[in-house]
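In: Sequence and predicted structure below; questions after.
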Amino acid sequence: MLRILGRPSSLNVRKVLWTCDELNLAYDREDWGVGFRPVDTAEFLALNPNGQIPVLIDGDVTLWESNTIIRYLANRHGPQLYPSEPVARAHVDQWLDWQATDLNAAWVYAFLALARRAPGYDDSGRIEASVTAWNRVMAILAGQLTKTGGYVSGPQFRLSDIAIGLAVHRWVATPLAHADLPQVRAYYDRLMQRPAFRTYARSDWP
């Protein structure tokens, strides 16, 4: 059985859990990370030298980096989420990469300041700049959803929607001045029709 190491309040862990649920994969999850078992021990660093969650253990295979893990799971079990045709797959990959780079870079400061209330994240200028950047990338997403009419990489639900859908939940759940983006709100409502998304898009897990 799959082992998933990481606390479920982590967005990156939830990507893996949601993917497993969409694919009906059985797994055992173990609590690691803040508030649970530490990730700076020799035991954990032997699995992921970066000391970060999640980690997936599948028999002899050990993987880290959440987008790599969900690609692996979909490659093995879910062609409906990760098509093999090169162009369709590239469209999924580009939005997975966008989530890990442009989107994540935009929200970090604002999220830690406004949702997590993390110490040291109280610079009003940096909060405002991060909120502006976050709304800007959400506007890019809105433009893409206008083109596809459904999901991020096309008309069908794909792996890219798991990574970006949880990021949209974070945007919705964080108390900030949200840009008026009806396409993103409608996309969020569509995702809420999926039972697995409702499991991981909790108000206490932004």
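Out: That came in fine, so what should we check first?
In: make it CA atoms for all contacts and neighbour counts henceforth
Out: Fine.
In: residue boundaries of the helices in the chain?
Out: 11-22, 42-45, 66-77, 86-98, 104-114, 124-148, 159-173, 182-191, 195-200 (DSSP state H).
In: distance of Ile127 from Ala133?
Out: 10 Å (CA to CA, to the nearest Å).
In: With neighbour numbers in mind, choose between these two.
Out: When Ile127 and Ala133 are compared on other CA atoms under 10 Å, the one with more neighbours turns out to be Ile127, at 21 against 18.
In: Pretty sure the more buried one sits against Ala110.
Out: Yes: contact criterion CA atoms under 8 Å: Ile127 and Ala110 qualify, at 5.0 Å.
In: here's the one I want to compare it with:
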Amino acid sequence: MTTHEAKSLANLIKYYTFLSSLVIWYDVLLHINVVSKSLQSITTDVSDAICMIRKTKEYFEKSRTEDKFKSYLINSKELASELELEDMTIGGTITARRWKKPKQFTYKGEDEPVRDPKQRYKVEFYFHLLDIIIASLDERLTQLKSHSDSFDFLYDISSLKDIPRDVHSKKFSKLSTILQDDSKDLNSDKLCDELKVLSTLVTPGIGLAETLKFIE
């Protein structure tokens, strides 16, 4: 029984469709992994994270094209040739849910199913996969932007000494509200004064990590 299952799986992974999916997934995970490792660096702040995620999102948005899809198929065929696969055509069962446009009017009929295997694979696997990735990155980007709106003026503490007090008064007030807890309320004016003093002591452009070390 185990031998039969192993042979069946071995035959399945020899399908060109499966091989193409591996090539696509490799590129996707490679980009995600590089960004993930960079985000875990102690020297990466929120502004850096926003920039990296935005560029990653743009990459996948630009990848959602016919030309990029064809380039993946070309790479898959080269790999298939090296593995000596005989069948290099897209086919087999696609497990991803079929994408449908929302109905606008009741008198319109349902979308016609994509019958061409290659086109179906592109829409139901490749485009579907990229849509999920882009939506996920967009959600993360929105969250980080929200945090950045509250903390961005602290990225370079030294610059605070040259900025008029009234410019950052609202930001300090918002920050004190975020940081306060039940046991102790932070006064935004006092926080502003303390950070202004700190801005005269730290080296310009050292970043938050080094600033925290200075405070310690």
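Out: Yep, that arrived. No experiment lies behind these values; they were computed from the predicted model shown.
In: Can you give me the TM-score here?
Out: Once superposed, chain against chain, the TM-score is 0.30 (TM-score structural alignment, normalised by the length of the first structure); 92 aligned residues with a CA RMSD of 4.9 Å.
In: thinking again about what came up before, what's the closest of the helices of the first structure to Leu56 of the first structure?
Out: helix 66-77 (6.9 Å; CA to CA).
In: elements contacting that closest one?
Out: In terms of contacts (3 or more CA pairs under 8 Å, 6 or more residues apart in numbering; DSSP states H and E), helix 66-77 of the first structure is packed against helix 11-22, helix 159-173.
In: so the last one versus helix 11-22, what angle?
Out: Computed with axes from the mean of the first three to the mean of the last three CA atoms, to 10 degrees, the direction of helix 159-173 of the first structure lies at 130 degrees from that of helix 11-22.
In: if we can go back for a sec, export the helices of the first structure to TSV and append columns for distance to Val55 of the first structure.
Out: Formatted as TSV, these follow (distance: least, CA to CA, whole Å):
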stretch	distance to Val55 of the first structure
helix 11-22	8
helix 42-45	9
helix 66-77	8
helix 86-98	18
helix 104-114	20
helix 124-148	28
helix 159-173	16
helix 182-191	25
helix 195-200	18
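In: closest one to Ile57 of the first structure among those?
Out: Closest to Ile57 of the first structure of the helices of the first structure is helix 66-77 (CA to CA; 9.8 Å).
In: Check which residues of that closest one are buried.
Out: By 16 or more other CA atoms under 10 Å, the buried positions in helix 66-77 of the first structure come out as Ser66, Asn67, Ile69, Ile70, Arg71, Leu73, Ala74.
In: what about the third one, distance to Glu43 of the first structure?
Out: When distance is defined by CA to CA, Ile69 of the first structure is 20 Å away from Glu43 of the first structure.
In: what's the answer for the first one, then?
Out: When distances are taken as CA to CA, Ser66 of the first structure and Glu43 of the first structure turn out to be 20 Å apart.
In: Repeat that for Pro182 of the first structure.
Out: Distance of Pro182 of the first structure to Glu43 of the first structure, computed by CA to CA: 46 Å.
In: now Val87 of the first structure
Out: Val87 of the first structure sits 40 Å away from Glu43 of the first structure, taking CA to CA as the criterion.
In: same deal with Tyr27 of the first structure?
Out: For Tyr27 of the first structure, the distance to Glu43 of the first structure - CA to CA - is 20 Å.
In: Neighbour count for the two, which is higher?
Out: Tyr27 (16 against 10).
In: burial of the closest residue in space to that one that isn't next to it in sequence, as a residue count?
Out: Nearest in space to Tyr27 of the first structure, with sequence neighbours left out and distances taken as CA to CA, 6 or more residues apart in numbering, is Leu2 at 4.6 Å. When neighbours are counted by other CA under 10 Å, Leu2 of the first structure registers 15.
In: Now do Leu2 of the first structure against Leu56 of the first structure, distance only.
Out: 7 Å.
In: Can you show me the helices along the second structure?
Out: 2-12, 16-39, 46-63, 66-82, 117-121, 128-151, 165-179, 188-199, 207-215.
In: Flag every buried residue along the fourth one.
Out: Right, the one you point to is helix 66-82 of the second structure. By 16+ other CA under 10 Å, the buried positions in helix 66-82 of the second structure come out as Tyr72, Leu73, Ser76, Lys77, Leu79, Ala80.
In: Name all residues that make contact with the third one.
Out: Going by CA atoms under 8 Å, 6 or more residues apart in numbering, Ser76 of the second structure touches Tyr16, Leu19, Ser20, Val23.
In: Kindly recompute the last result at 7 Å.
Out: Applying CA atoms under 7 Å, 6 or more residues apart in numbering to Ser76 of the second structure gives the contacts Leu19, Ser20, Val23.
In: Let's have the residues you listed in CSV, adding neighbour count.
Out: Shown next, in CSV, are those (neighbours: other CA atoms under 10 Å):
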residue, neighbour count
Leu19, 21
Ser20, 22
Val23, 15
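In: Columns distance to Thr211 of the second structure on top of those, output as a markdown table?
Out: As requested, those are exported to a markdown table (distance: CA to CA, whole Å):
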| residue | distance to Thr211 of the second structure |
| --- | --- |
| Leu19 | 49 |
| Ser20 | 48 |
| Val23 | 44 |
